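Undergrad: Any chance you could fold what I've pasted below:
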Amino acid sequence: MPDLSRRKTLALIGGGTVLAAGAGIGAFAATRTPHAALAPWDAAGAYADPRMRALSYALLAPNPHNRQPWEAELIGTDGITIWRDPARDLLVTDPFARQLTIGMGCFLELARMAADAEGLATETTLFPAGEAGPVARLRLVPGGTPDPLFAHVMERRSHKAAFELRPVTADAAAPLARHATLHLDGRLRDDLRQLAQDAWRTEMATPAALKESIDLLRIGRNEIEANPDGIDLGGPLMEGLARAGLLTRAAAMDPDNPGTRRQIEGEAAIIMGAPAMLTLVTPGNTRRDQIAAGRRWLRLNLAATGAGLAIRPVSQALQEYPEMAAHLARAHALAAPDGGTVQMLGLLGYAARTARTPRWPLETRMRDA
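TA: Predicted structure coming up:
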């Protein structure tokens, strides 16, 4: 979500060259896919209880740093209570849990869509005991109407690499226009790209913010399967670099490390090369506004997938810690000059589909499991 694909950003942070790690890749290359961490994608919909089926899709929703902050409890025969797990907070980059609440909105919207696909409507009560309690109580009742966007759930990804050079036309992006404001060309698009690049550099130069990402690195299959959340650096290349001592958390904390510097510059170039930008603005910044933003972000992602486009969140400029204050003010001056809260900033373009992201099994996110 706000994350500029730190999976790729920090991918070669250990310094040295890819070739130096080549000898360490060899025989184990074919065994490095973290199948257990990806199994929840294949388990989606494979439960007897329709509430569990809805939740099994919902946990595939985009969310900040892939923290998967949701917890659920089945109530009676048709109810679900949903919490946000504070143990998964991002205390530095998301001090007010705004972004994590947006992630909860994505989760709730995907649960609703999954229930609708089975002819079940979702009666939702947000914050039934106030903001300190559950995020929502859901009740599944007959009457849901299938949503065409649900067809794209299994193909949806948050993009993690550079975009193709071809521009995005208004006609091509038309299905997205109802969910966010599109900036396909012109001065405002260019200003937003520059803002995103500047904010990216600021985050990389802020030790506490950088460390929050590094602490969530999962390097290689074993780490990913032990903790299938956070920022996964998987595959034989990453494991080869780690084996060779070229991919280390210590090196990642050094912005002057040659490998780290190359990646910072590479990601900055990707931002400036994005064909289009998008912004998502809400009238206010209440918890309900944030949930609404998450619902829209999820639908935007699915609409983009259906249109053959890719989205990459770059919301560093919207984070509410002191070092980011000037960028946050600039974001609102550019994208919400007449008022409101800019909740999401993203890149838009054409790109090959990214691999699936690891997920915790649904049973681990159930309070009554």
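Undergrad: From now on I want contacts and neighbour counts done on CA atoms only, so please keep to that.
TA: OK.
Undergrad: those helices in the chain, which residues are they?
TA: Taking DSSP state H as the criterion, the chain carries its helices at 6-9, 18-21, 35-43, 50-58, 98-116, 170-173, 186-204, 207-214, 220-226, 236-243, 249-252, 258-272, 287-306, 325-335.
Undergrad: From A326, how far off is T202?
TA: 10 Å (CA to CA, to the nearest Å).
Undergrad: do the same with R295
TA: Distance of R295 to A326, computed by CA to CA: 28 Å.
Undergrad: ok, and the closest non-adjacent residue to L100?
TA: Distances taken as CA to CA, 6 or more residues apart in numbering put P64 closest to L100, at 6.1 Å, once the chain neighbours are dropped.
Undergrad: To compare against the first, here's the next sequence to fold:
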Amino acid sequence: MNKQRRDFIKVIGLTTGIILAPSLANASKENYFQDNYCDSNILNKSWEGHNKGEQDIRIKVLSYGILAANPHNTQAWLIDLKEDQSIDLYVDKTRVLPQTDPFYRQIHIAQGTFLENLSISASYFGYKAQIDYFPNGEYSNETLEEKAIANIKLIKDNSIKKDKLFDFILLRHTNKRKYQNLKIDEKRIAILKNELSKVLDNDSSLKITSDKKKIQKLSEIVIEAMRIENQDKQRDLETIKMFRFNDSEVNQYRDGFGFAQNGKSGITKFLLENFFVSREDAQKNPHTFANEGLKITKDQALSTNTYAWLSTKGNSRLEQVKIGRVYAKLNLITTSLGLAIHPMSQVLQEYKDMNKQQAEFLKETNTKENHTVQMFFRIGNAEKTEHTARRDIKDFYKVV
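TA: Coordinates of the predicted model:
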């Protein structure tokens, strides 16, 4: 190992100060949405200013839709603005992840997160989002066809009330930091479960555990799953392709993720970006780069005291999209509760190398036969990280 690599390892291991997330010891069903209201309201006004003068309500709500969580921040959404003033949503086939998401399951979950953000933001502007799933027919969960995921019609409704979760769309982010080893108070967990019970149907479920023995076992599974993923060069290169190595790349591509999303800031981030890590080096030595990711995963897993997962009875495209909407809502609720959230998806990925580890995971989570864990994630307390970038709204338009 050369000196530059040794120095890189020392720097990547540096930690930044972590502050305690806001305590909600006095939270209740009536007041928990208001805890961060002032900060989010300021941000909302700033975002509205971005679209000041925009007359098309579709563009306004789409501007919030593209802020949704999605794998590797690929932003695999294509938008067709129909002549009848409706919207068709498609998967952008140029932005999928064939190595780590070979059946496009995660990409379809992201279509659901997009739709939920859009629906919530529509209520803010006094519209109801009428969503018709797969208007041209649903397709197999092993294929990706040139069919719309959904048709959305925005219907003006003066009686509609703003969804309170709208205030947290601009604050929501995936937090990959090392979490504080603090148990989440039961009141916040109860609120989360209660709110999710309102949107989960008979075909889906949410499970949360803070049991120490189970957490230890799940953490071992998570770490091993990342190790398995890193054994394949093409999978490593797929991740490197979406990694943004400096601010210049962030501004150029406006997608992907980088050091900031892993909690690196200030002098640490500056040194990493300018002296120790480059795209050229990572592509030459993808396994070495991936091994650093494994070390980060170990820190993430071993600092986690709560895991949760969302499951569906089957694994149809419609179930994937709908559970994506549930995850988007869950992510906004956790944000409102001052909690950090981070998907640990490697063990759910459907390539052969992961089969044995996935079977162990399904056994540990008591997942019923033929049921599918769609999202597995950790919840905890952590200092906020920078939001990932987004492309211009016009970049999402479908070219016919």
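Undergrad: so what number do they get for TM-score?
TA: For this chain pair, the superposition-based TM-score is 0.83 by TM-score structural alignment, normalised by the length of structure 1; 338 aligned residues with a CA RMSD of 2.7 Å.
Undergrad: and the helices of structure 1, which is most packed in?
TA: Highest mean neighbour count among the helices of structure 1 (mean count of other CA atoms under 10 Å): helix 98-116, with a mean of 27.
Undergrad: average distance between that one and structure 2?
TA: Once fitted to structure 2, helix 98-116 of structure 1 is off its aligned match by 0.5 Å on average (mean CA distance after the TM-score superposition for structure 1).
Undergrad: corresponding residue for K160 of structure 1 in structure 2?
TA: In structure 2, K160 of structure 1 lines up with K176, judged by TM-score structural alignment.
Undergrad: Share the number of residues neighbouring that match, please.
TA: A count of nearby residues for K176 of structure 2, using other CA atoms under 10 Å, gives 24.
Undergrad: How much space separates it from S316 of structure 2?
TA: Counting by CA to CA, the gap from K176 of structure 2 to S316 of structure 2 is 29 Å.
Undergrad: ok, the counterpart of L300 of structure 1 in structure 2 - contacts?
TA: In structure 2, the residue matched to L300 of structure 1 (TM-score structural alignment) is L330. Residues in contact with L330 of structure 2, defined by CA atoms under 8 Å, 6 or more residues apart in numbering, are L192, L196.
Undergrad: In structure 1, which residues correspond to the longest strand seen in structure 2?
TA: Longest strand in structure 2, counting residues (DSSP state E): strand 372-380. Strand 372-380 of structure 2 corresponds to residues 341-349 in structure 1, going by TM-score structural alignment.
Undergrad: quick one: contacts of that stretch?
TA: With CA under 8 Å, 6+ apart as the test, stretch 341-349 of structure 1 has contacts from 2, 99, 163-164, 166-168, 271, 274-285, 290, 293, 297, 309-315, 318, 331-332, 335-336.
Undergrad: The spatially closest residue to I208 of structure 2 that is not a sequence neighbour: how many residues sit nearby?
TA: Here the nearest residue to I208 of structure 2 in space, its sequence neighbours aside, is A308; by CA to CA, 6+ apart that works out to 4.2 Å. Residues within reach of A308 of structure 2, counting by other CA under 10 Å, total 17.
Undergrad: How many neighbouring residues does the aligned partner of D85 of structure 1 in structure 2 have?
TA: The pairwise alignment with structure 2 assigns D85 of structure 1 to D92, based on TM-score structural alignment. Using other CA under 10 Å, D92 of structure 2 is surrounded by 17 other residues.
Undergrad: What's the residue nearest to L100 of structure 1 aligned with over in structure 2?
TA: P64 of structure 1 maps onto P71 of structure 2 when the alignment is built from TM-score structural alignment.
Undergrad: D395 of structure 2 versus that match, what's the distance?
TA: Using CA to CA, P71 of structure 2 is found at 18 Å from D395 of structure 2.
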